[in-house]
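Student: Here is the input, now give the coordinates:
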Amino acid sequence: MSLNRLAPLTPNAWLRYDVIGRMMPPHVADVLEIGCGQGALGARLSARYRYLGLEPDPESFAVAEARFAELGGGQVRNASVADLAPEERFDLVCAFEVLEHIEDDQGALTQWAEHVRPGGWLLLSVPAHARRYAAADELVGHFRRYDPEQLAALVAKLGFENVNVREYGAPLGYLLEYGRNAVARHRLAKVTDASMEQRSGASGRLLQPANPAASAAARYGTAPFRLLQRTLPHGPGVVLRAQLPGSGA
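Tutor: Model prediction:
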């Protein structure tokens, strides 16, 4: 079964994946993904690396577990970072669209950094620019969005070096965000009693391609925009890569 069919990405995730692929650090053997959702991106990483994904939401975990079982590679746990043993460390710790869901983001980054080997890497994606916080952010349980320099400062406080931050998504990402905000304004009235934790848990299940045709449309429809965004230094999302000092991973 093809990865495209087994693990579909949303249009915005295709834009993000293009940037993540070009920012993957060298000499990585094992990868920890925090908040792997339904495992779509993790399935792709597991084809290249020894992979462990953590997903606390039981519904998303069940989908991810089935996908990895079909792939026959990688591992996923219905767990959080707090459940890892202290000695479990990785060449690369990554979290895509996760940090903005956590109220104590500096505390979370400190915890994540404990599982990066000396010389290893941290790779993050978050929604960009505090001024763009809107209905879609509120709906899915975002505490904030990040200005690129703000995100870089957070990881620098933990001693990470070689910090590389890239915005992505223009121009299609702006249109997709506009659509998400329009949908969210209608849905917010129905989730007024939902906690931030509940909204965050459900966020990974929103807007997922429902069938192979939708998955293929997302992949091929975004192809020219993935190339175009490489020429544009801005967008509604940001990816950060940083290295922990020490011996090579």
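
Student: Only C-alpha atoms from now on, for both contacts and neighbour counts.
Tutor: OK.

Student: In the chain, which helix is the longest?
Tutor: Secondary structure of the chain read by DSSP state H shows that its longest helix is helix 212-229.

Student: Check the offset of the following helix or strand past it from the chain's centre.
Tutor: Where DSSP states H and E defines the elements, the next helix or strand beyond helix 212-229 is strand 237-243. Distance, stretch centre to chain centre, for strand 237-243: 11 Å (C-alpha atoms, centre = their mean, to the nearest Å).

Student: Could you also give me the structure for this second sequence? I'd like to compare it with the first:
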Amino acid sequence: MLSVPAFEERFGPMDVHAGHFRRYSPEDLDQRILAAGLRTDTIRAYGWPLSYALEAVRNRIDAKKLAAARRRGTSAAELTAASGRTFQSPALRGVVIAVAAATLPFRYAQRRPTPGIGLVAVATRPE
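Tutor: Sure thing, here's the model as predicted:
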């Protein structure tokens, strides 16, 4: 199982900050899985509808962070190492709980086939 960012046209500051080099279409991901000698079982998009809004906000925030990091000479590796901790400070535990509760309906909505900002693929080795 793997998760990748989806749809090249969505590439933005959030991707650079996270250390992504590209985004994938379902077809491209399927071809890469096959090239690795695996069989694709499923590929599903996720993140709709809420992640579209969150992505727009994160792109604005991360564009500012990237500009500041460039001025300081921060490396891409340092940015990537810190990217997974955005909005996840232990001091924000109450915020994390509130966000989890508020996003519950959206987590169920994205279980049906939808567009999204990420892809999840399940693949197996052929026998």
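
Student: circling back to that earlier point, from the contact counts, what lies against the longest helix of structure 1?
Tutor: Where contact means 3 or more C-alpha pairs under 8 Å, 6 or more residues apart in numbering; DSSP states H and E, helix 212-229 of structure 1 is packed against helix 3-6, helix 11-23.

Student: how does it look with 7 Å?
Tutor: With contacts taken as 3 or more C-alpha pairs under 7 Å, 6 or more residues apart in numbering; DSSP states H and E, helix 212-229 of structure 1 sits against helix 11-23.

Student: so where is the following helix or strand past the helix it packs on in structure 2?
Tutor: Counting by DSSP H and E, the next helix or strand C-terminal to helix 11-23 of structure 1 is strand 30-34. Aligned using TM-score structural alignment, strand 30-34 of structure 1 spans no residues in structure 2.

Student: For the longest helix belonging to structure 2, which helices and strands make contact with it?
Tutor: In structure 2, ranked by residue count with DSSP H as the criterion, the top helix is helix 50-72. Applying 3+ C-alpha pairs under 7 Å, 6+ apart, one finds that helix 50-72 of structure 2 contacts helix 13-18.

Student: what does the helix it packs on rub up against?
Tutor: Residues outside helix 13-18 of structure 2 that contact it (C-alpha atoms under 7 Å, 6 or more residues apart in numbering): 58-59, 62-63, 66, 79-80, 83.

Student: Swap in 6 Å and give it another go.
Tutor: 58-59, 62-63, 79-80, 83 (C-alpha atoms under 6 Å, 6 or more residues apart in numbering).

Student: Run through the residues that contact the aligned partner of residue 119 of structure 2 in structure 1.
Tutor: Under the alignment (TM-score structural alignment), residue 119 of structure 2 pairs with residue 238 in structure 1. Shown in contact with residue 238 of structure 1 (C-alpha under 6 Å, 6+ apart): 125-126, 128, 166-168.

Student: and whichever residue in structure 1 pairs up with residue 100 of structure 2, how many neighbours?
Tutor: Under the alignment (TM-score structural alignment), residue 100 of structure 2 pairs with residue 219 of structure 1. Using other C-alpha atoms under 10 Å, residue 219 of structure 1 has 20 other residues around it.

Student: Please apply the same query to residue 18 of structure 2.
Tutor: Around residue 18 of structure 2 there are 17 residues (other C-alpha under 10 Å).

Student: what's the answer for residue 62 of structure 2, then?
Tutor: A count of nearby residues for residue 62 of structure 2, using other C-alpha under 10 Å, gives 21.

Student: how about it, what's its match in structure 1?
Tutor: Match for residue 62 of structure 2 (TM-score structural alignment): residue 184.

Student: that older thread, can you tell me which of the contacts of residue 238 of structure 1 are buried?
Tutor: 125-126, 128, 166-168 (16 or more other C-alpha atoms under 10 Å).

Student: that older thread, gap between the match of residue 119 of structure 2 and residue 67 of structure 1?
Tutor: Separation of residue 238 of structure 1 from residue 67 of structure 1 (C-alpha to C-alpha, to the nearest Å) stands at 27 Å.

Student: Spatially nearest residue to the counterpart of residue 204 of structure 1 in structure 2 (excluding sequence neighbours)?
Tutor: Structural alignment places residue 204 of structure 1 opposite residue 84 in structure 2 (criterion: TM-score structural alignment). Distances taken as C-alpha to C-alpha, 6 or more residues apart in numbering place residue 18 nearest to residue 84 of structure 2, at 7.2 Å, with adjacent residues excluded.
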